[in-house]
Structures are given as structure tokens and as C-alpha cells.
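> Give the three-dimensional model of this entry:
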Amino acid sequence: MTPSPSHLVLIPSYNPGPKVYDTVRAARAQWNPVWVIVDGSCDGSAEGLVAMAAEDAGLHVEVLPENRGKGAAVLYGLTLAEAAGFTHVLTMDSDGQHPAASIPEFMARSAVEPDAMVLGVPQFDASAPKLRVRGRKVSNGWANLETLWMGIGDSLFGFRVYPAKPLIAVMQQQRWMRRFDFDPEAAVRLCWYGVRPVNLPCPVRYFDAGEGGVSHFNYLRDNLLLTGMHTRLFCGFLLRLPRLLLRRLVSRTRR
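Model (predicted):
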């Protein structure tokens, strides 16, 4: 597969279990190059991934010495990717929930609309925990309010293509977006920055422990984190409201 000079797959990974190897192989079958940022994993996966990269020129693995959070791992990879000349990254989780088969479709849409972020809208099956499916509607509602309904189809789903330069600029302007709450805050702040969302449906699969699934989601801790994030974003939204309203008015006038 000829390496793409502009788009790469970026996989942040923290103690993902054995599913990570299937995830990386599946991503490599669909795209070149694929980069994995090992975020201080202590489950032995770092060593296995480094060994895989030694035999595959299309796979690059960076190992961080300690766990910094998903957003921090993505920013680390983004910075290296931009320095290497890449303009866009597709982020996907390492635990096998995201469909590697959708990578070409998302990359193709990004190539057609390079100024946009291409957001996956999850299509849940029976494996999805009902509490999480219902709970994400709250975050999605807040994200759309905070952006005056610019069109964020799903704020939490991490399978998406970002333009690298705007996302790096947004993340370097403040100290947030470094942990689990990275995905919704990235979508909202990029909308504020002027990056238009494009939504594509995307299947998602949840694996239970018997299938090798690993989840680091903690309902109390992470929901408190999301609540604090949306409180912070809503305050930022109020400060930006005149500018957002003006942008919406100009957009309608041009139609």
C-alpha cells in the first residue's frame, strides 16, 4: 500500500489488552501509515507493538514513559505528525471498538473537504451498554448548544479525522483537553475555531471481558469530568456568543 503523504491513522493506547494487536493489524490493512502512541501502558502491549513496528515499515510506535491521558497522547502524536509533513490524522481507539473498515471512507471524505473535521456518528448494536447510549445524549445536547448547532452529530465518539494544524493551535492555547474528555472538547473548540463538522455513520462494537474487551471508563469519575468540562465550555460559549451569532448570520446571508 502506497503511504499517504498527508493523512495518517493515529491510535492512542493505554493498557488496551490483546485486542490492540488486532486493531493495529486491521488499521494497517486499510491504511498506510499507522502510528500508535503508547500512553504509559504497563500491560506489556508496548513491547508487542514495538516488535510489530520493527517488521512493518508502515507502522510507527511511540512509547511515552508515563500515562498522560488520551488528549495528551493525541497532541504528542499530532505534533510529531505535523513536523513530518502530515496535514490530517484519523484517531481511533485501540480496544477494537472502532471499525478499521471505515478508515478509507473517512479519509476520502477528508480529502474532498480538507478544511472540515469528519466526525463518526456511532451506530450501536445490542452490545452497547444502554446507560452509556442514553447518557451520551446529554453530552451531545450540551455540545450542540455550545456551538449554536453547528452540526456535531456525536461529541463523544473518537473515530474521526482532524485537520492537524487547527487542533494543535486549539490545544496549545489552553491546558485542558488532555484526558478522557478530549473528544467532546475538541469538537466544540474546533467549531469555535471555525472548523466545520462533517458527520458520517460508523458502526461500533463493545466487547465484554470474555471477548478480551477492556474498559477504563468509570461512571462517577468520568461523568464528573464531563460535567466540569461542559460547565467550562458553557462559560466560554457565553463569552463567544456575540461572535457565534454574527458568524451564523453571515453564513445565512451568503446562502
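
> From here on, just use CA atoms for contacts and neighbour counts.
Will do.

> what kind of secondary structure is residue 126 in?
coil (DSSP: H, G, I helix; E, B strand; the rest coil).

> now it: how far from residue 57?
Noted for residue 126: a distance of 37 Å to residue 57, by CA to CA, to the nearest Å.

> Could you do residue 151 as well?
Computed as CA to CA, the residue 151 to residue 57 distance reads 38 Å.

> does residue 222 really touch residue 216, like I thought?
No - using CA atoms under 8 Å, residue 222 makes no contact with residue 216, being 9.6 Å away.

> between these two, which one's more packed in?
Comparing residue 222 with residue 216 by other CA atoms under 10 Å, the one with more neighbours is residue 222, at 15 against 10.

> how long is stretch 212-221 from one end to the other?
Stretch 212-221: ends 23 Å apart by CA to CA.

> Contacts for that stretch next, please.
16-19, 95, 206-208 (CA atoms under 8 Å, 6 or more residues apart in numbering).

> can you rerun that using 10 Å?
Outside of stretch 212-221, the residues within contact range by CA atoms under 10 Å, 6 or more residues apart in numbering are 14-20, 94-97, 131-132, 180, 206-209, 222-225, 227.

> Another sequence for comparison is provided below:
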Amino acid sequence: MPQDADSRTHLVLIPSYNTGERLFSTVSEARAQWTPVWVVIDGSTDGTGERLARLAANDPGLKVLQLPVNQGKGAAVLHGLRKAREAGFTHALTMDSDGQHPADLIPAFMQASIARPETMVLGRPVFDASAPLLRVRGRRVSNSWTQLETLFAGIGDSLYGFRVYPVDSLIHVMARQPWMRRFDFDTEAVVRLAWRGVKPVNIDAPVKYLTAAEGGVSHFRYGRDNVLLTWMHTRLMVEFVLRLPWLLVKRVLGLPPFQR
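Below you'll find the model as predicted:
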């Protein structure tokens, strides 16, 4: 059910880059379910930032942050997280602006986070016929690497960006290294949070791949972004291997492999 009052701890955070008209539908659907909703305009050149800012002027539950140039999804999320922490928020639900994510599940994900605030609440995608087969198979590969890198910590899906993060923990892991600023953000975030001892809670959620006629916009590029993911998993595996001796010692001692 939609929330009745403003949350002082949990907000919805939507990064957007040249999403066009679909952005306004996504924001409207999110606002129907939660207050507040923040949108980070990541250097968009399609005029959506200015239009959304005018809407926000008449909606106290909507806040628009604008970056002057495109910096990538992870960078936009980090900018929003830092502003959210300054405002006193402890958790942020991230969702894409292109209509792929189910706004009607925002309250359920938020309630799961409120019940267990020490966790990260992760969407586990349920695909329909619109899902490109190549991308479905590709994420299976990425998920397999993620399971290994986290010693099978129980992450249901490493790429689905509909999830609730603890703000402090995510800022901490992002501030310690220069990556996670573009398409590599979603996967590396859950791996590094798992290494920090943040346990996952997985909830099934549908994912839609909208056609251009339906207003769908995708900035995914198979070659470029798969190279980025490959480089990301290479880095994570190197770090994992360096950690492995100590992880094995902790296992022998009966200690949790990953903790704060």
C-alpha cells in the first residue's frame, strides 16, 4: 500500500540521463507510492531536468538535483546519497528512470528495509517475454562471478538496480576507490557491501524492457559495457584472492567471513 506520510529515514532515489518523456511517468508512479522522491539529473541535454524542476517547485515531496555534465549512474547515485545523508536519511531505494522497475513494490521494499535496517534489500528480477535473451544469459555469468566473489553470500541478482541501500555503508565503500561510477555500479555495490558485512534480503520483482514505441530508452552498449563488467570482475577477483587466506582462517575459527 502507498505510504501515508513523509519518511524521515527512507527515500526513493532515481538517477536519470536523457530518458525523455518516460522519466515523468516513472516519477509520477514513484510519487504515488512514496514520499520523498529525489531525482538526480545526470547532465541530461533533453530538457527533462528543467521541466522536472518546475514540477518539483509545486511538490514538496519531490526534489531534483542536477549535475552539469554526464558522469554515469554510479556517480549520480553517489551525489544523491551524499545529499541524502546531509538531510538525515539513512536508506535509499534506487530505481531506474526508464520504466523497467516496479514502482508499486516500493512500499514492500521499504518495509523490508525498515524491519531489518542493517541489510540491503535486493530485487530479484522476474523476466517476461520482453527480456532480450542475450542480456538474460549475460547476467547469469555476472551472477556466477558475484556468488564466487562473495563466498555465496546469498545475493539473488547482482545487476538489478531496484534495491534499498544503507546510505552510510554505500558511501563508505564508494569513497574508498574510484570505480562504481558507471554501468559497473550495481554489481560492485553489492559485492563490496557484502564484503563489509551487509547481508542481502532478496525479494522477487518483475522487470520490463519497454520498446521505443512504449517510451523505452536504453543507454546500454553491449561491447562497451561488457568490457566494463569484465574489468570490474577481474578487479574484484584479484581482491578476493588476496583476501582468501584470511577468509579461510576465519572459517576454521568459526567466524563470519565478512563483517564490518
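
> re earlier: which of residue 126 and residue 57 of structure 1 has more neighbours?
Using other CA under 10 Å as the criterion, residue 126 of structure 1 and residue 57 rank with residue 57 on top: 12 against 8.

> Tell me who's in contact with residue 182 of structure 1.
69-72, 74, 155-156, 158, 171, 176, 226, 229.

> Restricted to helices, list these.
Members of the contacts of residue 182 of structure 1 lying in helices (criterion: DSSP state H): 70-72, 74, 171, 226, 229.

> Which one of these is nearest to residue 107 of structure 1?
For these, the residue nearest residue 107 of structure 1 by CA to CA is residue 74; the value is 17.7 Å.

> Identify the residue of structure 2 aligned to residue 198 of structure 1.
Using TM-score structural alignment as the criterion, residue 198 of structure 1 maps onto residue 201 of structure 2.

> Count the residues that sit near the nearest residue to residue 155 of structure 2 once chain neighbours are set aside.
Of all residues beyond its chain neighbours, the one nearest residue 155 of structure 2 is residue 200 (6.0 Å), with distances taken as CA to CA, 6 or more residues apart in numbering. For residue 200 of structure 2, the neighbour count with other CA under 10 Å is 21.

> quick one: the strands in structure 2?
10-16, 37-42, 62-67, 91-94, 120-127, 163-166, 200-207 (DSSP state E).

> Quick check, residue 210 of structure 2 in contact with residue 97.
No - using CA atoms under 10 Å, residue 210 of structure 2 is not in contact with residue 97; the gap is 11.9 Å.

> the more surrounded of those two?
Neighbour count, other CA under 10 Å: between residue 210 of structure 2 and residue 97, residue 97 has more, with 26 against 16.

> What is the equivalent residue in structure 1 for that one?
So residue 97 of structure 2 corresponds to residue 94, using TM-score structural alignment.

> And that match, how close does it get to residue 126 of structure 1?
Relative to residue 126 of structure 1, and taking CA to CA, residue 94 of structure 1 is found at 21 Å.

> likewise residue 140 of structure 1?
21 Å.

> repeat for residue 202 of structure 1
15 Å.

> which stretches of structure 1 form helices?
Under DSSP H, structure 1 gives helices at 19-30, 45-54, 70-83, 103-112, 130-146, 164-172, 182-193, 219-254.

> from these, which stretch is densest packed?
Of all the helices of structure 1, helix 182-193 has the most neighbours on average by mean count of other CA atoms under 10 Å, namely a mean of 22.

> quick one, what contacts the residue mapped onto residue 128 of structure 2 from structure 1?
Counting by TM-score structural alignment, residue 128 of structure 2 lines up with residue 125 in structure 1. For residue 125 of structure 1, the contact set (CA under 10 Å, 6+ apart) comprises 203-206.

> Show the buried residues in those residues.
Buried members of the contacts of residue 125 of structure 1, scored by 16 or more other CA atoms under 10 Å, are 204-206.

> from the residues you listed, which is closest to residue 241 of structure 1?
Among those, and counting by CA to CA, the member closest to residue 241 of structure 1 is residue 204, at 34.2 Å.

> right, and the closest one touches residue 96 too?
Yes - proximity of residue 204 of structure 1 to residue 96 meets the contact threshold set by CA under 10 Å, at 9.0 Å.

> ok, the aligned residue in structure 2 for residue 238 of structure 1 to residue 176 of structure 2 distance?
Counting by TM-score structural alignment, residue 238 of structure 1 corresponds to residue 241 in structure 2. Noted for residue 241 of structure 2: a distance of 19 Å to residue 176 of structure 2, by CA to CA.

> Which position in structure 2 pairs with residue 10 of structure 1?
For residue 10 of structure 1, the residue aligned by TM-score structural alignment is residue 13.

> ok, residue 110 of structure 2 - contacts?
3, 7, 10-12, 34, 91-93, 116-117, 121, 163-164.

> center of structure 2, which residue is that?
Nearest to the mean C-alpha position of structure 2, by CA atoms, centre = their mean, lies residue 161 at 3.7 Å.

> what sits against it?
93-96, 100-101, 122-125, 185-187.

> hmm, try it at 7 Å
94-96, 186 (CA atoms under 7 Å, 6 or more residues apart in numbering).

> Most neighbours among these, which one is it?
Most surrounded of these: other CA under 10 Å gives residue 95, at 25 neighbours.

> That one contacts residue 104, doesn't it?
No - applying CA atoms under 7 Å as the test, residue 95 of structure 2 and residue 104 come out as separate, 11.8 Å apart.

> re the thing from before, report the contact partners of the match of residue 198 of structure 1.
119-122.

> Now with 10 Å, please.
109, 112-113, 116, 119-124, 154-156, 163-164.

> Residue in structure 2 paired with residue 183 of structure 1?
Per TM-score structural alignment, residue 183 of structure 1 is aligned with residue 186.

> Quick check: its match vs residue 171 of structure 2, distance?
Distance, residue 186 of structure 2 to residue 171 of structure 2, by CA to CA: 13 Å.

> Out of the contacts of residue 201 of structure 2, the closest to residue 236 of structure 2 would be?
Distance to residue 236 of structure 2, by CA to CA, is smallest for residue 155 among those, at 15.4 Å.

> how near is the closest one to residue 59 of structure 2?
36 Å.
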